[in-house]
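> Just a sequence and a predicted model for now, questions to come.
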Amino acid sequence: MQNPVTTANVSDFAELPATASHGPLRIEYRWVNEAAGNAPVAVFLHEGLGSIAMWRDWPQALCERLGMRGLAYSRPGYGLSTPREHDVKWPVDFMTGQARDILPALLDALGIGTQERKRMWLIGHSDGGSITLLYAALYPDELAGAVAIAPHVFVEDISVDSIAQTKALYETTDLRSKLGRYHADVDSAFYGWNDIWLNPAFREWRIVDELAAIRQPLLAVQGHDDNYGTMAQIDTIAERVPHARLVKLDACGHSPHRDAPDALNEAIAAFISRPR
């Protein structure tokens, strides 16, 4: 079922041609803090049920703090981007495909070339944090650094249990109508995410070994009260990426940009501005 999406700002769209890994895609994107002119770009990668609209005003506020331009986009299946066909299931390695194929193609379509990418920061949350880590590992020379917020690098019981509970809420409460404010096809968005995370084959998914390829500065952030993952996620990142910096936030759940925005913004600003 298609649902109208209302957003405070107007999005633009990029057309990505079909490749061996995906069909033609229409990707919703939006620039924020364009007043920063030729400043470095911060690319925001949303969570598993996120979209441009669900970020609200946080990318703008953070980019103003950093003096950067921001680029937010809705991944295929989310927001106003090309929806997932309802009979299509995301593959176990879907996040690798997003990092390897979709994000580089979007950067190409928007004219963000090699030199600009060398100054680019990726800022990803949850599944978007995992995609951020994968991009940093796959393209270590095509970014200045990365911030992974509540990322997943392997599957924990707490994640699967919470996602199963979210499915029950989606099917029995008003959660579906609430999410429908942020996605043109809310069932496409929800079940694309929910089905893969609850797929028994996905229990074996892990990107731990890939992390060792990350060379650029990396900040990993986790809330102590996150019901979708434990500190083992970012502790594992630190084991594989010795130069990574960890920030563990008190009184903070799975969404630090909503639960503890001041502490998160301070941590990101301090990390990005520190001498290398």
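That came through, no problem.
> C-alpha only now, for contacts and for neighbours.
Fine.
> got a list of what F13 touches?
If you count contacts by Cα atoms under 8 Å, 6 or more residues apart in numbering, F13 has them with 26-29.
> Mind doing that once more with 10 Å?
Going by Cα atoms under 10 Å, 6 or more residues apart in numbering, F13 touches 25-30, 73-74, 80-81, 110.
> In addition, the following structure is provided for comparison:
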Amino acid sequence: MGDVRTARWREAGGSTRLSAGGVELESYTVGPPPDRAPTLVLLHEGLGCVALWRDFPRSLAEATGCGVLAFSRAGYGASDPCSLPRPLDYMTREAVSVLPEVLDGIGFREGLLIGHSDGASIAAIHCGEVRDPRVRGLVLMAPHFFTEEIGLAAIAKARTAYAEGDLGDRLAKYHVNVDAAFQGWNDAWLDPGFKAWDIRNCLDPICVPVLCLQGEGDQYGTEAQVRVVAERVPARVDIRMIADCRHAPHLEAPDITLDEITEFIARLRAGGALTAGATNVRRIQN
């Protein structure tokens, strides 16, 4: 397995490669390496990759003093390709088989998983099923735990935009194999068998604090997707609903998102400020 622990961790910010799941993955690191500070691991959405985080990794590192790793899953960005069609449990496979290798490959010692959309679901599955004690908290941005008609309709609309509009051209700037990146995500979600997809059970064993961020105008899911976190996670859960924001809080409300994550990490560091079982729901004007 590849090792970016020291020689390949780019503290000033830079690209590297790591091995996980039998393939090579593109990655980006910034901030202190895992042997000097906690690490924030970013898990991208269903059409995301390293580049689509834009300047968010650097902003996180500067605001928190933590190291940050972003990587593209197989089939995305400049990572090695993956086999298609994706299995309908692809998020669970990423969470329990691939992500542990990524964490070990960077010498992960302690830190947080910060996931967006599919990446948030992967982070929650990992925390609930793998229960790695090095993971001290979760930040879930626009997570999915079960299918909703609103989300499936938006995904169907994306298929039309890809086939008939300029979505493919826009995504091609970021993905080496844009057809595989799009179809791997879109075909899985629109498979008739995916309507029964439900990972709510992964929330029950999560014993670390969780911060949920969701736009009030999220076209891919309703507030029920974050409410279920508060209902089932026995640890502290903070929910922040952001006005004038859709599916990507880190891009559409970057200042609010960065402030909320920074404060969440500060509370984790303070230790006693987190009370097990409490839930704090707040609505924020963007």
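Received the coordinates, thanks. From a predicted model like this one, the values you see are computed outputs, not experimental measurements.
> care to give me the TM-score?
Remark: TM-score between the superposed chains equals 0.89 [TM-score structural alignment, normalised by the length of the first structure]; 255 aligned residues with a Cα RMSD of 1.6 Å.
> Any of the contacts of F13 of the first structure buried? List them.
25-30, 73-74, 80-81 (16 or more other Cα atoms under 10 Å).
> Strands of the first structure, start to end?
Taking DSSP state E, the strands of the first structure run over residues 12-16, 25-32, 41-45, 69-73, 121-125, 145-149, 218-223, 245-249.
> All the helices of the stretch 101-250 of the second structure, in order from the start?
Remark: helices assigned in the stretch 101-250 of the second structure by DSSP state H, counting those that start in this stretch are 118-125, 149-164, 167-171, 178-190, 224-232, 249-252.
> which of the ones you listed sits most buried?
Of all the helices of the stretch 101-250 of the second structure, helix 118-125 has the most neighbours on average by mean count of other Cα atoms under 10 Å, namely a mean of 28.
> Who are the packing partners of that helix?
Helix 118-125 of the second structure is packed against strand 39-43, helix 90-93, strand 111-116, strand 135-141, with contacts defined by 3 or more Cα pairs under 10 Å, 6 or more residues apart in numbering; DSSP states H and E.
> mind checking which of these is nearest S59 of the second structure?
strand 39-43 (11.9 Å; Cα to Cα).
> any idea how far V68 of the second structure is from L40 of the second structure?
According to Cα to Cα, to the nearest Å, L40 of the second structure and V68 of the second structure sit 5 Å apart.
> who wins for proximity to G13 of the second structure among the helices of the stretch 101-250 of the second structure?
Short answer: helix 249-252, nearest of those by Cα to Cα, at 18.9 Å.
> Out of the contacts of F13 of the first structure, the closest to V160 of the first structure would be?
For these, the nearest to V160 of the first structure is S74 (23.5 Å; Cα to Cα).
> Now do the contacts for the residue mapped onto the closest one from the second structure.
Matched across to the second structure, S74 of the first structure falls on S72, judged by TM-score structural alignment. Residues near S72 of the second structure by Cα under 10 Å, 6+ apart: 17, 24-28, 42-45, 48-52, 78-80, 175.
> who touches the closest residue to S72 of the second structure other than its chain neighbours in this structure?
Leaving aside its sequence neighbours, S72 of the second structure sits nearest to C49 (Cα to Cα, 6 or more residues apart in numbering; 4.6 Å). When contacts are counted by Cα under 10 Å, 6+ apart, C49 of the second structure touches 26-27, 42-43, 70-79, 174-175, 181.
> residue in the second structure matching A263 of the first structure?
Under TM-score structural alignment, A263 of the first structure pairs with I256 in the second structure.
> brain fart, K178 of the first structure
Counting by TM-score structural alignment, K178 of the first structure corresponds to R170 in the second structure.
> Y162 is in contact with that match, correct?
Yes. Using Cα atoms under 10 Å, R170 of the second structure is in contact with Y162, at 9.5 Å.
> Give me the most central residue, the first structure.
Nearest to the geometric centre of the first structure sits G128, at 1.9 Å (Cα atoms, centre = their mean).
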